[in-house]
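# here are the coordinates; sequence isn't available:
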């Protein structure tokens, strides 16, 4: 098997997780200390990634990155942008990190994002940590822009594609679905109008089940039927917010 890697092409993955507190992104710790005054100490965070293998497709590389972190076997990925600007690596920290890894200063990154309920991803590596997208730490390279671009693409896609259902449990309440939209779009949605519009969608199927929550009355559960969705001949917005 060919394990060679391309030294100037990488695949980076933005991993979004949705929890009761809102939308989060999973970051990896980046540290390097040369113990010499002329070199900066690196202690920040980056999105996870790896150099592309010569014997793997870009999609296979993205899948292997996600699986190695989450141990999940079922997921959807979205390729949203390619970054190749010559000024991507320009700070002293980024140049030092790149040199320490034997990489070229000018590189190209193909970026993907994955979305999951945050509770589905059990972290076993201390190098990884969840951060709210509204309160990101210091990031290396151009990874703040990559996260912003990924979130903007996600905002567009959840309106016209059923990707929102990857962010919530298979069985969900209407309140959980509303919170998912509000968290990604960073808006407040009128509860009554939202429920009316959701219940008109034939691919959001009510179950004969309820879930107990903080409210006195148990909440009715629903599922998203991809089979029904795929049979809808004229696609409209997922929810007319």
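Sure thing, it's come through. Since the structure is predicted, the reported quantities are computational estimates derived from the model, not experimental observations.
# rest of the way, CA atoms for contacts and neighbours
Will do.
# all helices of this structure, in order?
Secondary structure of the chain by DSSP state H: the helices cover 58-70, 92-100, 143-160, 174-185, 191-198, 226-231.
# could you export these as CSV, including mean neighbour count and distance to residue 16?
Rendered in CSV, the data for those read as follows (neighbours: other CA atoms under 10 Å; distance: least, CA to CA, whole Å):
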stretch, mean neighbour count, distance to residue 16
helix 58-70, 18, 11
helix 92-100, 16, 24
helix 143-160, 17, 9
helix 174-185, 19, 10
helix 191-198, 13, 24
helix 226-231, 12, 22
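# got those as TSV, with distance to residue 218 columns?
Converted to TSV, the helices of the chain look like this (distance: least, CA to CA, whole Å):
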stretch	distance to residue 218
helix 58-70	32
helix 92-100	52
helix 143-160	27
helix 174-185	12
helix 191-198	16
helix 226-231	26
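# okay, now the one to match up with it:
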């Protein structure tokens, strides 16, 4: 593999994970101390990314980043925006970080997001940490905007494409599916109405299995069938909320 990288094109990856308390985003620690009074100390967080490989496509570069962090081989990758920062002002911290890493101030960033159940991703390094989407720490660069843009794109996608099923387990309850929609859209959904609409979707397949939990009555399990979904000729909204 050719490990050379483009000096003015980077790939950034927003990694969303659905947990019991809602939607989370995986961030990477950014630290730098030059031990000079005239230079700022950097101690914040960023979404993960790096310069694109010369010998790889942008998608392949994004896959390399995601696999390195999560060790997962199967995932859904969505490109949602390209950012050109030639006119974007940088903070002193951002400028110091760029120069200390030999990067160019003028560059282009292609942004992707990945969605997974949070429990599937096992972190092997302390430099990565999950944060609730509603309570993010101080972020470097324009990463607040990139995360917000990714979330807005995800909100649109889950209404018309079956990406919501990437956020939950292969076998799921209708309650878990509802929580996934509520977490992404940041709304409350009527339970009875939601169940009625989901059960009309022929690609949501009931199983002869139940999931035991705290409730007295075990919850029925379902799976999403990609084969059935692909055969549906007239696709409407995934869920009419």
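Structure's in. What do you need? Predicted model only: the values in this text are computed from it and were never measured.
# what's the TM-score here?
A TM-score of 0.99 describes the superposed chains when it is computed by TM-score structural alignment, normalised by the length of the first structure; 241 aligned residues with a CA RMSD of 0.7 Å.
# contacting residues for the nearest residue to residue 22 of the first structure once chain neighbours are set aside?
Sequence neighbours aside, residue 183 is the residue nearest to residue 22 of the first structure in space, at 5.2 Å (criterion: CA to CA, 6 or more residues apart in numbering). Listed by CA atoms under 8 Å, 6 or more residues apart in numbering, the contact set of residue 183 of the first structure reads 18, 22-23.
# then residue 211 of the second structure?
Contacts for residue 211 of the second structure were tallied using CA under 8 Å, 6+ apart; they are 173, 218-221.
# and residue 128 of the first structure, how far is that from residue 68 of the first structure?
For residue 128 of the first structure, the distance to residue 68 of the first structure under the criterion CA to CA, to the nearest Å works out to 12 Å.
# check residue 233 of the first structure too.
With distances defined as CA to CA, the gap from residue 233 of the first structure to residue 68 of the first structure amounts to 38 Å.
# which residue of the second structure lies farthest from its centroid?
Computed with CA atoms, centre = their mean, the maximum C-alpha offset from the centroid of the second structure is found at residue 37, amounting to 37.3 Å.
# what count of nearby residues applies to the aligned partner of residue 81 of the second structure in the first structure?
Residue 81 of the second structure maps onto residue 81 of the first structure when the alignment is built from TM-score structural alignment. If you count neighbours by other CA atoms under 10 Å, residue 81 of the first structure ends up with 15.
# surely residue 81 of the first structure is in contact with residue 112?
Yes. Here residue 81 of the first structure lies in contact with residue 112, judged by CA atoms under 8 Å, at a distance of 7.5 Å.
# mutual contacts of those two, please.
A shared contact of residue 81 of the first structure and residue 112, defined by CA under 8 Å, 6+ apart, is any residue touching both; here there are none.
# what about residue 13 of the second structure, how many neighbours?
Residue 13 of the second structure: 26 surrounding residues under other CA under 10 Å.
# likewise for residue 167 of the first structure?
22.
# cool, and residue 24 of the first structure?
When counting by other CA under 10 Å, one arrives at 24 neighbours for residue 24 of the first structure.
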